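Engineer: My questions are about this predicted structure, shown below with the sequence.
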Amino acid sequence: MIRRVEFDEGLNELKQLLVEMGGRVEKAIEASMRALQAIDGDGARKVVAEDPELNRLEERIVELGTRLIATQQPVAKDLRRILVAFRISNDLERMGDLAVDIAKAVLRLEGRELIKPLVDLPKMAELVQTMTRESIRSFLQENVDLAYKMARDDDAVDAIYSSVLQELFALRPASARDSSQAMLLSFVGRYLERIADHATNIGESVVYLVTNKRPDLNL
């Protein structure tokens, strides 16, 4: 009984660390997009500077989970919970890296004006923020329906990304600088699309946790 209590306490700590990681990723996406809309170099640099904390949180999750496996010897679903926590933390760390990539795109645009008002990219960002939040909630609640929702939301992100590319390629940039900016904005769309893919990966991990079968939601 004591061992079970210790395991549950450790598992709860793992969950709280994942919640913290998810919150940081969500804020990083929001901050990087806000910096992009204002071409705010200082805001972008703050996103870059805060990224190492996500790496530290991932390391804490791996250390804690490894200790739980070694000392508590969990089996079946308890073991899957820890292994899934490892995978989710890795996906969140990559999502944070992609938010940093958006911030770095802002730094390359610093001192310039946007060639067009941003409409679809902020829509993508809002959707991937929701996916980030809901993917973590699906793990905490072991909610398969919410996990499968990641696939539908990912399709919506892909559709917006396609329209972003069509609009950018339809532009006739007035200069090479405008052309390079259009390319950077298309990269930002790609980074957001990749964040959505990682949120969908988290959904897959949750389905695996609950059913012991891993679907492919990134189709």
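Structural biologist: Great, that's in hand. Numbers count the residues shown, from 1 in each chain.

Engineer: Only C-alpha atoms from now on, for both contacts and neighbour counts.
Structural biologist: Noted.

Engineer: what helices or strands is the one helix or strand residue 107 maps to leaning on?
Structural biologist: Following DSSP states H and E, one finds residue 107 within helix 76-109. The contact analysis (3 or more CA pairs under 8 Å, 6 or more residues apart in numbering; DSSP states H and E) places helix 76-109 against helix 2-38, helix 41-72, helix 176-211.

Engineer: Now do it and helix 41-72, the angle between them.
Structural biologist: 160 degrees (axes from the mean of the first three to the mean of the last three CA atoms, to 10 degrees).

Engineer: Tell me the helices and strands packed up against the helix or strand that helix 76-109 is followed by.
Structural biologist: Going down the chain from helix 76-109, the next helix or strand is helix 120-141, by DSSP H and E. Here helix 120-141 touches helix 2-38, helix 144-170, helix 176-211, going by 3+ CA pairs under 8 Å, 6+ apart.

Engineer: how close does residue 199 sit to residue 68?
Structural biologist: 25 Å (CA to CA, to the nearest Å).

Engineer: between these two, who's got more neighbours?
Structural biologist: Between residue 199 and residue 68, residue 199 has the larger neighbour count (other CA atoms under 10 Å), namely 31 against 19.

Engineer: okay, pairing it with this:
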Amino acid sequence: MDSRKGFHQSLEELQREILKMGVLVEEAIYLGVKSLANLDVQMAQNVIDGDRKINDLMVDVESACLRLLALQQPMASDLRVIGTAMKIVTDLERIGDHAVDIAKTTLRLSGDKLLKPLVDTPRMADLAKEMLRDALNAYVSHDVTVAEQLAKKDDVVDGLYKHIFNELQGMMEENSAHVKQGIMLLIVCQHLERIADHATNIGEWVIYMVSGDRKDLNV
């Protein structure tokens, strides 16, 4: 097999593994927030247990990237592709960690009753998942425009966080018995905000991969 052809096949395999990891991470976000909304302890535990598979995929992709660097002679553009792959799986792994932390909140609230049904928190999660899908689609299609549009969606996520913060702050000020759970729910929203930031980071790496330029979308 031509070495160059084999190299590109290896890059395509990397892409498939990254997308597989992305599917698992998106599912973890969904199930983590759903477990919290329903206070479903078993669902939360499944998210926690499933994190090992996400971590294993990250290690696999990183190892494959290092092998390509060691055994091939990649050009500058290829180096950006390999470097971007390593950065993306790091962001995906951290998103998975945030989903696990949300699931752990479900375990901590086991036996309690939510202060109110979760409405805006799942909206934050949906937006964060949408951003992640957009970022990975931009990665696959090398679409800088889609990557750049992540900044606007990140602003919407930030706006939802501020709204939830104000709402929970009011509930805690009104009744001190709500403080413990209110703080825990705020931390969950902070995790979702960070997930959106990581999705934006992936967009930044896509821009770098395609153009060679570094652009900060979190401004």
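Structural biologist: Received it, and whenever you're ready, just let me know what you need. These figures come from a predicted structure and were not determined experimentally.

Engineer: TM-score them against each other, please.
Structural biologist: For this chain pair, the superposition-based TM-score is 0.97 by TM-score structural alignment, normalised by the length of structure 1; 218 aligned residues with a CA RMSD of 1.0 Å.

Engineer: can you put the helices and strands packed on helix 76-109 of structure 1 in TSV and add distance to residue 107 of structure 1?
Structural biologist: Compiled in TSV, these are given as follows (distance: least, CA to CA, whole Å):
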stretch	distance to residue 107 of structure 1
helix 2-38	9
helix 41-72	5
helix 176-211	11
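
Engineer: Just name the most buried of these.
Structural biologist: helix 176-211 (a mean of 22; mean count of other CA atoms under 10 Å).

Engineer: Can you list the buried residues in stretch 79-97 of structure 2?
Structural biologist: Using 16 or more other CA atoms under 10 Å as the test for burial, stretch 79-97 of structure 2 gives 79-86, 88-97.

Engineer: let me redo that: stretch 141-156 of structure 1
Structural biologist: For stretch 141-156 of structure 1, by 16+ other CA under 10 Å, it's 142-144, 146-151, 153-156.

Engineer: Among these, which one sits closest to residue 113 of structure 1?
Structural biologist: residue 156 (28.6 Å; CA to CA).

Engineer: And the closest one, how far from residue 210 of structure 1?
Structural biologist: 25 Å.

Engineer: Not counting its neighbours along the chain, what's nearest the residue most central in space within structure 1?
Structural biologist: Centroid check for structure 1 by CA atoms, centre = their mean gives residue 95 as the closest residue, at 3.4 Å. With sequence-adjacent residues excluded and distances taken as CA to CA, 6 or more residues apart in numbering, residue 95 of structure 1 is closest to residue 195, at 5.1 Å.

Engineer: Tell me who's in contact with the one you found.
Structural biologist: 94, 95, 98, 128 (CA atoms under 8 Å, 6 or more residues apart in numbering).

Engineer: ok, it to residue 80 of structure 1 distance?
Structural biologist: Taken as CA to CA, the span from residue 195 of structure 1 to residue 80 of structure 1 is 24 Å.

Engineer: With residue 108 of structure 1 instead?
Structural biologist: The spacing between residue 108 of structure 1 and residue 80 of structure 1, counted by CA to CA, is 42 Å.

Engineer: ok so, going back, nearest to residue 116 of structure 1, out of the helices and strands packed on helix 76-109 of structure 1?
Structural biologist: The nearest among these, by CA to CA, is helix 176-211 at 9.3 Å.

Engineer: Let me see the residues that make contact with stretch 12-19 of structure 1.
Structural biologist: So stretch 12-19 of structure 1 is contacted by 57, 61, 64, 65, 85, 88, 89, 136, 140 (CA under 8 Å, 6+ apart).
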